[in-house]
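Trainee: no sequence on this one, just coordinates:
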């Protein structure tokens, strides 16, 4: 396994990050995964045996079940905490209360506490802000993230699905005040979704920010099991949860080219 530094930090993470969005089966997430504890344990063992040390989850995945299953897997398998880099996220709605959503100081601190309980950990290695909160000032978000890092409950902060200008504004404010800055960014990126090449990737290169792509196979569409003749692969999560959205005609063209390349190397999809 190859390991890279996480942006401009000294933290080494595996080039492949294991995502646990399929852990749990609550709400809309039931259409995506349904992995329960035994399956989670089996997957985590395979991951660790392959040398992967970077594991990604989120509080909203199956409304906390993903974090709970991941935390229990770490315990069941007796994995060393110091051998893992655990990332989770904050912003999504986690309850009926008026403040159980967003990136306010109130919700960030409450969310981290709840995530730590579910994960059965005393700290989170990487905390992502999971999308834009149009109501909370960026200054409040960055000050709160800095304070949660200083509390020892989070090691690094990163951002997910923000526009480039907002990332730059946030890190500019953090730099001005001496706060912890975003060290990485997570976005949808695949052969069928290359929008981040316009502004996000140039920003990452200029500011030495790590880039963590999500859904590199476009929700399985680029696996080769989807064709123009049969848009539904059968028993696939995209059949019932068509996400992420892509230009399917363009994606079919991409799959055609990938199949040609595979044939040249005698590799099937």
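Mentor: Nice, thanks for sending it over. Being a predicted model, the structure only gives us computed values, none of them experimental.
Trainee: only C-alpha atoms for contact and neighbour calcs from this point on.
Mentor: Fine.
Trainee: ok, residue 161 - how many residues close by?
Mentor: As a burial measure, residue 161 scores 17 neighbours (other CA atoms under 10 Å).
Trainee: the helices in the chain, which residues?
Mentor: Under the criterion DSSP state H, helices of the chain are mapped to 37-49, 65-76, 105-119, 138-150, 164-177, 200-207, 237-240, 248-264.
Trainee: ok, and here's another one to check against it:
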């Protein structure tokens, strides 16, 4: 397993990290989830990412159980706060001091640990002063409940403002967690240059575009049984935007490129994200242990410039690059 620094910080993490969004506590039964985490550990993954909102807190509980008994200092455990949890009352979401302070304690209890290595703002909160949010995060760090802080799906100007406050408060804002893959490149024009300047690293999610970049979905064919597209608990809604004929046709053109590189299409997709020097780690999920084994083989792969160019040519016309696509919801968009 390749090990990389998280941004310009001294924290070292595995280039492939394991995430349990849409799986643990929801799509995947607990025994299978535990087996996937065990396989991740066996493959050298040390970095594990979750969030309190995943399966309405159940994912944190499953991950905590799966990592129980492991040497804590040998793991990097990340979680997040923002989205509604519990009954979803008016203070059960957002980045207010109240919600952050209550949420970190709940996450630590479920994860079975005294601290998380990285505590992330899962979205930007338009209804709470940024100063209040950053001061609360600073207090979480000073209390020893988190070692570093980060953000997820924040725009470049939001990241810059938060970083300035973090410097004033003397707390380490070290990461950004955006969606990033061959098809979704909205961070490249603004977020990545800003983060490179500020020493912030990307921990990217959905490197295989919900499974579309594996090539298992084809035009005119029903989705494979048990795939993300057949998951009625949320997975099917997330993947729907990629299941378009033009996208699926273009994705199939990646197969000879992967073959030439000696990789599966999934490995090619994960390796592609890791070619970006601002990417510290790519988050992979799994419903079966063998998927973990397949994905970790992307670590340390160096794609030739010709392969990178061929990928761009194959996907030309279906790549999303609009920086404006990075945005966080407002209260009315969450609750209607």
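Mentor: Yep, it's here. Note that the coordinates shown come from a computational prediction; the quantities given were computed from them, not determined experimentally.
Trainee: Would you pull the TM-score for this pair?
Mentor: The TM-score (TM-score structural alignment, normalised by the length of structure 1) is 0.90; 258 aligned residues with a CA RMSD of 1.8 Å.
Trainee: Of the helices of structure 1, which is nearest residue 226 of structure 1?
Mentor: Distance to residue 226 of structure 1, taken as CA to CA, is lowest for helix 248-264 among the helices of structure 1, at 8.1 Å.
Trainee: Give me the buried positions along that closest one.
Mentor: The neighbour-count check on helix 248-264 of structure 1 (16 or more other CA atoms under 10 Å) flags 251-252, 254-255, 258-259 as buried.
Trainee: Out of the residues you listed, which is nearest to residue 1 of structure 1?
Mentor: residue 258 (24.4 Å).
Trainee: Now which residue in structure 2 aligns to that closest one?
Mentor: Counting by TM-score structural alignment, residue 258 of structure 1 corresponds to residue 254 in structure 2.
Trainee: For the residue positioned nearest the centre of structure 2, list the residues it contacts.
Mentor: Taking CA atoms, centre = their mean, the centroid of structure 2 lies closest to residue 205, which sits 3.2 Å from it. By CA atoms under 8 Å, 6 or more residues apart in numbering, residue 205 of structure 2 lies in contact with 177-180, 282-284.
Trainee: Tell me which of the helices of structure 1 sits most buried.
Mentor: helix 65-76 (a mean of 22; mean count of other CA atoms under 10 Å).
Trainee: which residues sit against that one?
Mentor: By CA under 8 Å, 6+ apart, the list of residues contacting helix 65-76 of structure 1 reads 20-26, 36-37, 40-41, 44, 57-59, 61, 80-81, 115, 118-121.
Trainee: hmm, back to that, any figure for the gap between the residue nearest to the centre of structure 2 and residue 152 of structure 2?
Mentor: In this view, residue 205 of structure 2 and residue 152 of structure 2 are 10 Å apart by CA to CA, to the nearest Å.
Trainee: what do these two both touch?
Mentor: 177-178.
Trainee: Still touching in structure 1? Go through the contacts of residue 205 of structure 2.
Mentor: Retained in structure 1 by both residues aligned by TM-score structural alignment, their matches' CA atoms under 8 Å are the following of those: 177-180.
Trainee: and of those, the nearest to residue 241 of structure 2?
Mentor: residue 179 (13.9 Å).
Trainee: For the residue mapped onto that closest one from structure 1, which non-adjacent residue is closest in space?
Mentor: When structure 1 is aligned by TM-score structural alignment, residue 179 of structure 2 is paired with residue 188. When the adjacent residues along the chain are set aside, residue 188 of structure 1 lies closest to residue 214, with 4.8 Å between them (CA to CA, 6 or more residues apart in numbering).
Trainee: related to what we said a few turns ago, could you tell me which of the contacts of residue 205 of structure 2 belong to strands?
Mentor: With strands taken from DSSP state E, the overlap with those comprises 282-284.
Trainee: Of the residues you listed - the most surrounded one?
Mentor: That'd be residue 282 among these, by other CA under 10 Å, with 30 neighbours.
Trainee: aligned partner of the residue nearest to residue 188 of structure 1 in structure 2?
Mentor: Checking TM-score structural alignment: residue 214 of structure 1 goes with residue 205.
Trainee: what's the spacing between that match and residue 284 of structure 2?
Mentor: Counting by CA to CA - residue 205 of structure 2 and residue 284 of structure 2 are separated by 7 Å.
Trainee: Kindly report the same for residue 219 of structure 2.
Mentor: Distance from residue 219 of structure 2 to residue 284 of structure 2, by CA to CA: 25 Å.
Trainee: same check, this time on residue 238 of structure 2
Mentor: According to CA to CA, residue 238 of structure 2 and residue 284 of structure 2 sit 16 Å apart.
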